[in-house]
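S.K.: sequence plus the predicted model coming up.
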Amino acid sequence: MSAAGFLEKLLDGAEMAWMPLGDVTQYEQPTNYIVKSANYSDVHKTPVLTAGKSFILGYTDEDRGTYKGSRSPVIIFDDFTTANKWVDFDFKVKSSAMKMITSSDDARFILRYVFHWLNTMPSGLVEGDHKRQWISNYCNKKIPIPCPDDPQKSLAIQGEIVRILDSFTELTAELTAELTAELTARKKQYNHYREQLLTFDEDEVEWKALGDIATLRRGRVMSKGYLRDNAGVYPVYSSQTANNGMIGQIETFDFDGEYVSWTTDGANAGTVFYRNEKFSITNVCGVIKENGACPLDLKFLFFWLSTEAKKHVYSGMGNPKLMSHQVEKIPIPIPFPDDPKISLEAQKRIASILDKFDTLTTSLTEGLPREIELREKQYAYYRDQLLSFPKPDAGAA
């Protein structure tokens, strides 16, 4: 059955009233619950909240003036952005720029029902607008209340809608917790094996300066205009970490094949990537290629530098740097240096094991937000369907 059909069956011809939100709810300024100190710490127990995306700003040891959300859940509503959160635990707040919303009559209006409906509303904010939205706007919004003259039936309908929508939010929370736990476990496992596989006794390897066994090259300056005017199919990488550092694509390439690249400047200095394609890099990056002086597997080198390169970043003058002359000095462990075949086999074996863990961890890392987004879209779809009641006239909005 579709959501619309289910809703029709649930209502069973019941009357629907559109009531001002200010009549269905009541609000309180959080003046009595404002935290006095910003000395937050995870060792404290009481969360300090904002209605915005960050939600929990930190934890305080202040125990007086705490709102008991565990006894009486509340909606916190940001007066200026209309962001809102459902809170069913004890808390304090950072500022008074919000409202704490509760039901005006628990025998007629379920607050959780109000919360779900509230999030179907577009904010309607105008750019540059900076006024308190609850009093000037939101308390006049009209919310659909089924069977207004039959509180028992009304609560039953509201409660069933809440039950369905809560099942979606609970499923999302459970899935998030499960995937997060799996990701944490895989990261620990990956770090354990990386440490084990990349820890060598002195007699197991010969240490070589990277500059003695590899050739290093820097990238070139490429402006936004250059990237725009020379748009093509070959990636250009720079100092960012998102999208593997890609900032654009051009019609030519500077490098073709297998390389390790690194970021030379800025907050991401010392970040390394494995490349095996036709590509170019900007002047805040460099590439590394084996020079044939000794056996060197570049995927093995990538995993070694993934942790080692950051140790050699110079942060003087407030601008972190890892320049070519610094990279050349990084010591690289070469197993079985006197037998190139066995040395490469050993390096490839280590790289293969770590590559599998890296692929799994990356897959979970990328899949987690996608899966959460999918569940949130599913929730939003059914929320909008279940709360899209017919309005009696155009003025009921």
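M.R.: Right, received. Where do you want to start?
S.K.: drop to CA atoms for contacts and neighbour counts, all remaining ones
M.R.: Fine.
S.K.: for stretch 255-269, buried residues please.
M.R.: Buried positions in stretch 255-269, judged by neighbour count with 16 or more other Cα atoms under 10 Å: 255, 258-266, 268-269.
S.K.: what residues does the helix or strand Lys208 falls within touch?
M.R.: For Lys208, the host element (DSSP states H and E) is strand 205-209. By Cα atoms under 8 Å, 6 or more residues apart in numbering, the list of residues contacting strand 205-209 from outside reads 328-337.
S.K.: out of these, who's nearest Ile145?
M.R.: Ile330 (69.0 Å; Cα to Cα).
S.K.: what's the burial count for that closest one?
M.R.: Counted with other Cα atoms under 10 Å, the neighbours of Ile330 add up to 17.
S.K.: that one: what's it in contact with?
M.R.: Shown in contact with Ile330 (Cα under 8 Å, 6+ apart): 209-211, 308-309, 312.
S.K.: could you measure from it over to Lys310?
M.R.: 11 Å (Cα to Cα, to the nearest Å).
S.K.: Asp212 too?
M.R.: From Asp212 to Lys310 the distance is 20 Å (Cα to Cα).
S.K.: then Pro144?
M.R.: In terms of Cα to Cα, Pro144 sits 57 Å off from Lys310.
S.K.: with neighbour numbers in mind, choose between those two.
M.R.: Between Pro144 and Lys310, counted using other Cα under 10 Å, Pro144 has the larger neighbour count: 20 against 16.
S.K.: comparison target below:
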Amino acid sequence: MSKLDELIREFCPNGVEYKRLEECCTLVKGKTPIQKAEPGEYPLVVTTNERKTCNTYQFDRPTVCIPLISSRGHGVASLNSVYYQEGKFALGNILCGVTPNDEDYLSAKFLFEYLNYKKDTLLVPLMKGGANVSMTVDSLKRVSVPVPPMQVQMEVVQLLYKFTELSESLKAELVARQKQYEYYRSRLLTFDVRRGGDN
């Protein structure tokens, strides 16, 4: 039995409590127009993994950042990712920041992992519209999330980060092996051209 199984059995014998986001978090729409942001010292969370910068900040606590618009647009509801950011940062005006009210009750990292994993079943169905598919902050407030005891939340986060690290190292190893394969393939399949038949 794993440590996580033991923690769940010990701390959640009757199941896990669920709460609506509005009951345990503060939800705020981003204020920064992404195209007009003045570059600066603070990260600017946008709808890609790549961060921009901004000269002002809106948040100063660990926060889950959820895009309010479809990743694909043009009538198709989809979300590529949910994002996590801590420290002082600005948030693009097409995202919503979801900040736990009490980090001792609900970890922002746990919330991020859960919402990112469940985005297709919990968040994408909230998107409405024809050409510009989007969701509202009010609809996000009603999303229910599990709130297991903190020991369980931290163990889940720790296990997922270990798997992420392992996955990244395997990707790096695969890239290195691919380069090695290409090098040897090139060496083994390159032959000197010799003229023959002149006797």
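M.R.: Nice, I can see it. Note that the coordinates shown come from a computational prediction; the quantities given were computed from them, not determined experimentally.
S.K.: so what's the gap between the helix ranked longest in structure 2 and the chain middle?
M.R.: Criterion DSSP state H: the longest helix present in structure 2 is helix 150-188. The chain centroid and the centroid of helix 150-188 of structure 2 are separated by 18 Å under Cα atoms, centre = their mean, to the nearest Å.
S.K.: what ranges does the stretch 151-300 of structure 1 have for its helices?
M.R.: Here the stretch 151-300 of structure 1 has its helices, by DSSP state H, counting those that start in this stretch, at 151-197, 210-213, 224-229, 298-308.
S.K.: most packed of those helices?
M.R.: With neighbours defined as mean count of other Cα atoms under 10 Å, the helices of the stretch 151-300 of structure 1 peak in mean count at helix 298-308, which reaches a mean of 20.
S.K.: give me the mean deviation of that helix from structure 2.
M.R.: In the superposition with structure 2, the average deviation recorded for helix 298-308 of structure 1 is 1.3 Å (mean Cα distance after the TM-score superposition for structure 1).
S.K.: in structure 2, what range does that helix match?
M.R.: Alignment of helix 298-308 of structure 1 against structure 2: residues 108-118, by TM-score structural alignment.
S.K.: ok now the matching stretch, how far from the chain's centre?
M.R.: 8 Å.
S.K.: before we move on, what about stretch 107-124 of structure 2?
M.R.: 8 Å.
S.K.: start to end distance for that stretch?
M.R.: Termini of stretch 107-124 of structure 2 sit 23 Å apart (Cα to Cα).
S.K.: what angle sits between the longest helix of structure 2 and helix 108-117?
M.R.: 60 degrees (axes from the mean of the first three to the mean of the last three Cα atoms, to 10 degrees).
S.K.: what residues sit buried inside helix 150-188 of structure 2?
M.R.: 150, 152-154, 156-157.
S.K.: cool, stretch 7-21 of structure 2 as well?
M.R.: Buried residues in stretch 7-21 of structure 2 (16+ other Cα under 10 Å): 7-8, 21.
S.K.: same list (the residues you listed) but as a markdown table, adding distance to Thr32 of structure 2.
M.R.: Below are the buried residues of stretch 7-21 of structure 2 laid out as a markdown table (distance: Cα to Cα, whole Å):
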| residue | distance to Thr32 of structure 2 |
| --- | --- |
| Leu7 | 41 |
| Ile8 | 41 |
| Leu21 | 23 |
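S.K.: going by distance to Glu113 of structure 2, which of these wins?
M.R.: Nearest to Glu113 of structure 2 out of the buried residues of stretch 7-21 of structure 2 is Leu21 (Cα to Cα; 14.6 Å).
S.K.: narrow the contacts of strand 205-209 of structure 1 to those in strands?
M.R.: In strands, defined here by DSSP state E, the members of these are 331-335.
S.K.: can I get those residues in TSV with neighbour count and distance to Val233 of structure 1?
M.R.: Shown next, in TSV, are these (neighbours: other Cα atoms under 10 Å; distance: Cα to Cα, whole Å):
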residue	neighbour count	distance to Val233 of structure 1
Pro331	17	36
Ile332	20	34
Pro333	23	37
Ile334	23	37
Pro335	22	39
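S.K.: what's the most distant pair in the residues you listed?
M.R.: Pro331 and Pro335 (12.9 Å).
S.K.: from the buried residues of stretch 255-269 of structure 1, which two are the most distant?
M.R.: Taking Cα to Cα as the measure, these have their most distant pair in Glu258 and Gly266, spaced 24.8 Å apart.
S.K.: rewinding a little: can you put the helices of the stretch 151-300 of structure 1 in TSV and add distance to Ile76 of structure 1?
M.R.: Below are the helices of the stretch 151-300 of structure 1 laid out as TSV (distance: least, Cα to Cα, whole Å):
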stretch	distance to Ile76 of structure 1
helix 151-197	18
helix 210-213	56
helix 224-229	43
helix 298-308	43
